[in-house]
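Participant: compute the structure for the input listed below.
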Amino acid sequence: MITYLLKFLGIYVICLFKFVAGPILGYTAGYGLFEIILVSVSGMMTTVILLTYLGDWFKAYWAIRVTTKKKRFTPKIRRIVKIWQKFGAAGIAFITPIFLTPIGGTIIMNAFGVKKNKIFLYMLISGLVWATLMGLSIEGVLQIPFFNDLLR
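Facilitator: I've put the predicted structure just below:
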């Protein structure tokens, strides 16, 4: 029981930063689909909730000023803006688990001024969908080459 909880906690902590690791590590730990979904989504949503509320606090109390000039529109930022223009908050939430991190997706949605309840809802739905698809693919129920190749 202690070993199970330590594995679960370890995977949960990794999912705070990188969602894709949850289904892969959950599968290698011998978890079933429900456990894979639970650990992956709970880790992601913890980050989303913390950053959504801490984002307001940072904006209000810590005006961080960068003295060096950064490029404002890098190719990556241009792609994110295009996704935002076409699909809005739902599009950003959809790509977050796979291409962004929970941290990156939440920061982007906060930067675009998405309401907290929409951030939570879209990210939860996205996390549930991707964790289910990845869990089923890794278990071999769905044959999605991208996810199956991650294990090789």
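
Participant: going forward, measure contacts and count neighbours with C-alpha atoms only.
Facilitator: Fine.

Participant: tell me which residue of this structure is furthest from the middle?
Facilitator: Here the chain reaches farthest from its C-alpha mean at Thr67, the gap being 29.8 Å by CA atoms, centre = their mean.

Participant: and what about it, helix, strand or coil?
Facilitator: Counting by DSSP: H, G, I helix; E, B strand; the rest coil, the backbone at Thr67 sits in coil.

Participant: next, the second sequence, to be compared with the first:
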Amino acid sequence: MKALLIILSSTWKFAATFPLAVYVFQMSFFETILYTNIGGLIGILISTLASKGLIKLFNAYGLKLFKSKKKIKKKFNKQNRRLVILKNKYGLAGIAILTPVLLSIPIGVFLNTKYYGHKKISYLYLLISQITWSFVYTLFYTAIKVSM
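Facilitator: Now for the predicted structure:
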């Protein structure tokens, strides 16, 4: 049951799962790596399918819904600006690196699908980034646990 909870929680918010796995459930290093990466992979797969579907729906129906006789200016708020800066300044590597840490997996995969979905290797970058951060987080939290 605890493995299933770790897998499900790491599909959505990857970084928040490690303290739960290491401290609350007392999982070993390898259990934590295994379950969080399975959850992250499932999250990437589900989010990719959902993102592709949402983008297709918006391209097909969204433009018709938002058309009006008045010309509407695009509104840029603080969050939109940050995402554009992230995409322009850091590109695919920045999105892949920040997805498990700052962004959640669904948001990072959506950005990846929207801007770099035509490159199949972009999903491999997300997976490699997730595995790397999994090792970093697990080493960090197990080192703290041992020192206590």
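
Participant: care to give me the TM-score?
Facilitator: In this superposition the chains share a TM-score of 0.78, using TM-score structural alignment, normalised by the length of the second structure; 135 aligned residues with a CA RMSD of 2.4 Å.

Participant: still on that earlier bit, ok, now how distant is the residue farthest from the centre of the first structure from Lys116 of the first structure?
Facilitator: Applying CA to CA, to the nearest Å, the value for Thr67 of the first structure to Lys116 of the first structure is 30 Å.

Participant: for the residue positioned nearest the centre of the first structure, which non-adjacent residue is spatially closest?
Facilitator: Against the mean C-alpha coordinate of the first structure, by CA atoms, centre = their mean, the closest residue is Pro102 at 3.1 Å. In space, and not counting its chain neighbours, Pro102 of the first structure is closest to Met44: 5.7 Å by CA to CA, 6 or more residues apart in numbering.

Participant: contacts only, for the aligned residue in the second structure for the one you found.
Facilitator: By TM-score structural alignment, Met44 of the first structure lines up with Gly40 in the second structure. With contact taken as CA atoms under 8 Å, 6 or more residues apart in numbering, Gly40 of the second structure is in contact with 7, 10-12, 14, 105, 127, 130.

Participant: what's the average distance of the helix or strand containing Gly40 of the second structure to the first structure?
Facilitator: Taking DSSP states H and E as the definition, Gly40 of the second structure sits inside helix 29-57. Its aligned residues in the first structure lie a mean 2.0 Å from helix 29-57 of the second structure after superposition (mean CA distance after the TM-score superposition for the first structure).

Participant: could you give me the buried positions within that helix?
Facilitator: Buried residues in helix 29-57 of the second structure, counted by 16 or more other CA atoms under 10 Å: 32-45, 47-48, 50-52.

Participant: and what of stretch 132-147 of the first structure?
Facilitator: 132-139, 147.

Participant: what's the closest of those to Thr74 of the first structure?
Facilitator: Distances from Thr74 of the first structure to these, taken as CA to CA, are shortest for Phe147 (28.3 Å).

Participant: that closest one sits in which helix or strand?
Facilitator: Going by DSSP H and E, Phe147 of the first structure is in helix 145-150.

Participant: that helix maps to which residues in the second structure?
Facilitator: The aligned range for helix 145-150 of the first structure is empty, by TM-score structural alignment.

Participant: quick one: contacts of that helix?
Facilitator: With CA under 8 Å, 6+ apart as the criterion, helix 145-150 of the first structure contacts 134, 137-138, 140.

Participant: the residues you listed in helices, which ones?
Facilitator: 134, 137-138 (DSSP state H).

Participant: turn those into a markdown table, including distance to Gly91 of the first structure.
Facilitator: Formatted as a markdown table, these follow (distance: CA to CA, whole Å):
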| residue | distance to Gly91 of the first structure |
| --- | --- |
| Met134 | 18 |
| Ser137 | 22 |
| Ile138 | 24 |
